[in-house]
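> here is the input, now give the coordinates:
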Amino acid sequence: MDYIRLLIADDDKEIRELIRTYLQRENYEVDTAADGEEALRLCDQYNYNFILLDLMMPKLDGIEVCRRLRQKTNVPIMMLTAKDQEMDKVIGLSIGADDYMTKPFSVHELVARIKAQLRRFMVLGSSENIVQRERSDDLLRYKGLLIDIRKYSVKKNGEEVALTAKEFELLKFFASHPEQVFTKTQIFRQVWSSEYLEDDNTVMVHIRRLRLKIESDPSHPSWIQTVWGIGYKFVGEKDES
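This is a model prediction of the structure:
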């Protein structure tokens, strides 16, 4: 990762500058935006590797910016929210945000989460050596579902399915451990590379969103099944062809 460019969008100048200072210490190129419209203009101008969006911004809020960005990019997006914005967190995750943090937050934890997102999105997505070290076979084949780990792509019945980076990581994790039951905490630790699970919404919303994309009937899922009182498991018939 020789050149990494990040965007920080927040209407609070002190927060923008604080985060930028810490990220520049990690040798990242960092741009900032004070409102949602400026954030979108910058995204049209530059190719970012990570985007941090404050939920409440003038002109366009973080949810609307995230929604528009998800129409054209799968770059990792994290939302900054206030503690009393529970429903907005769920909405943000449901339209494509990969993660969120509540204010006030630890800058050190924020930087750690950003670095984890970048590793998974850039290194696992582009480095064949790392992927092959995790799994010698680049393809996970199930009847009706093909997951190409090296290309970060998924096909359902031969048709390409557009997933965000976090949705792909979630599906890859499940499909790599068929029939194994995982709790929400276990899933969070494996997919989000963190020991800290703020609440159940992060995992639940991402699973709900993934089901909408890969399940024929999301209300009665056949791939990612709920194990009541415990968590979730992946069920699928291996395709040996």
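
> drop to CA atoms for contacts and neighbour counts, all remaining ones
Fine.

> show me what counts as buried in the lengthiest helix in the chain.
In the chain, assigned by DSSP state H, the helix with the most residues is helix 201-214. Within helix 201-214, the residues scored as buried using 16 or more other CA atoms under 10 Å are N201, T202, V203, M204, V205, H206, I207, R209, L210, R211, K213, I214.

> could you do stretch 193-203 as well?
So for stretch 193-203, counting by 16+ other CA under 10 Å, buried means S194, L197, N201, T202, V203.

> and stretch 37-45, by the same measure?
Per 16+ other CA under 10 Å, stretch 37-45 contains these buried residues: E37, E38, A39, L40, L42.

> could you do stretch 166-186 as well?
Per 16+ other CA under 10 Å, stretch 166-186 contains these buried residues: 166-172, 174-175, 178, 181-182, 184-185.

> got a list of contacts for stretch 156-163?
N74, G144, L145, L146, S153, V154, K155, L210, K213, I214 (CA atoms under 8 Å, 6 or more residues apart in numbering).

> roughly how far does the first one sit from T164?
The gap separating N74 from T164 is 5 Å, by CA to CA, to the nearest Å.

> to compare against the first, here's the next sequence to fold:
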Amino acid sequence: MKEYILIAEDDNDINQMLKELLEQHGYETVQSYAGTEALLYMQQRQPAAVILDLMLPGKSGEDVLREIREKYPKTGVIVASARDEVQARVSLLRQGADDYVVKPFDTEELLARLEAVLRRREVSPKEGNGIEKGKAGRILEYKDIRILQDDFQVQAGGRELALTKREYLILELLMSNPGKVFTKSNIYESVWNEEFLGEDNAVNVHISNIRQKLAKAHPGESYIRTVWGIGFKMD
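Predicted coordinates for the structure are as follows:
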């Protein structure tokens, strides 16, 4: 089955270029030119991924991203924007974007990033401490966190959490072996499926996001410990 990609871009030329590029490479696409239109399409059919411009009429790209993360946590989001400041990229990653490309972008790079985002959607269940099997499928448990691996759902304090795919994969990795300290390199190469070059702040950003979401579900509880100079483990 072809992967279904939503293009949310108000520039007609870029939108059409993306449609043609993606369809040439075997994807099914739908085009939207405004934030509200993009969300309407998502209500009708959830895409595997969204290529999201920030400067959209109706609802801004940031507003669309927030709503996607609240309602469609399994959908991948690649932000495509002319804004190339580091702070802008970090801010969008904190808000839940899976990746970020700066316009004008190389089409081969965009395709490679899209493929990586889609690969990360296919979460392979892992053996490890705290796994149980039952009618609900494969479950990872630590304290009051439950990961329903077959459904890609995370619960904490009895509440379901809306995690991005990378946040989900990081938490699943840490919970697969709660006593182990995972280095940033371990986490980055497992989740991003790319070589860790030692300077990327993405792991810290995503760990911070996970902690904030867990804290909202269960204030006062500590789940992830920073092992200074080494990495992270379940607390």
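
> what's the most distant pair in the contacts of stretch 156-163 of the first structure?
Using CA to CA, the two most remote members of those are N74 and G144, lying 23.4 Å apart.

> the two: which is more packed in?
Taking neighbours as other CA atoms under 10 Å, N74 of the first structure and G144 compare with N74 leading, 20 against 15.

> run through the strands of the second structure in chain order.
4-8, 28-32, 49-52, 76-81, 99-102, 131-132, 139-142, 145-148, 153-156, 159-161, 182-183, 224-227, 231-234 (DSSP state E).

> how about those strands, which one is nearest H218 of the second structure?
Short answer: strand 153-156, nearest of the strands of the second structure by CA to CA, at 7.0 Å.

> what's the average distance of the closest one to the first structure?
Averaged over the aligned pairs, strand 153-156 of the second structure sits 2.0 Å from the first structure after superposition, using mean CA distance after the TM-score superposition for the first structure.

> you'd agree G96 of the second structure is up against R66?
Yes. If you go by CA atoms under 8 Å, G96 of the second structure and R66 touch, sitting 7.5 Å apart.

> more neighbours: which of those two?
Taking other CA under 10 Å, G96 of the second structure and R66 do not tie; G96 has more neighbours (27 against 15).

> for F50 of the first structure, what are its contacts?
Counted by CA under 8 Å, 6+ apart, F50 of the first structure has contacts R5, L6, L7, V75, P76, I77, I114, L118.

> now the strands of the second structure in CSV, with distance to E62 of the second structure?
Formatted as CSV, those follow (distance: least, CA to CA, whole Å):
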stretch, distance to E62 of the second structure
strand 4-8, 12
strand 28-32, 16
strand 49-52, 9
strand 76-81, 9
strand 99-102, 13
strand 131-132, 36
strand 139-142, 32
strand 145-148, 28
strand 153-156, 24
strand 159-161, 20
strand 182-183, 31
strand 224-227, 28
strand 231-234, 29
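
> indicate which one of these is closest to V90 of the second structure.
Short answer: strand 99-102, nearest of the strands of the second structure by CA to CA, at 9.4 Å.

> on average, how far is that closest one from the matching bit in the first structure?
Compared with the first structure after the fit, strand 99-102 of the second structure shows a mean deviation of 1.8 Å (mean CA distance after the TM-score superposition for the first structure).

> packing partners for that strand?
strand 76-81, helix 86-94, helix 107-121 (3 or more CA pairs under 8 Å, 6 or more residues apart in numbering; DSSP states H and E).

> switch the cut-off to 6 Å
Judged by 3 or more CA pairs under 6 Å, 6 or more residues apart in numbering; DSSP states H and E, strand 99-102 of the second structure is in contact with strand 76-81.

> check the mean deviation of the strand it packs on from the first structure.
Its matched residues in the first structure lie on average 1.5 Å from strand 76-81 of the second structure after superposition (mean CA distance after the TM-score superposition for the first structure).
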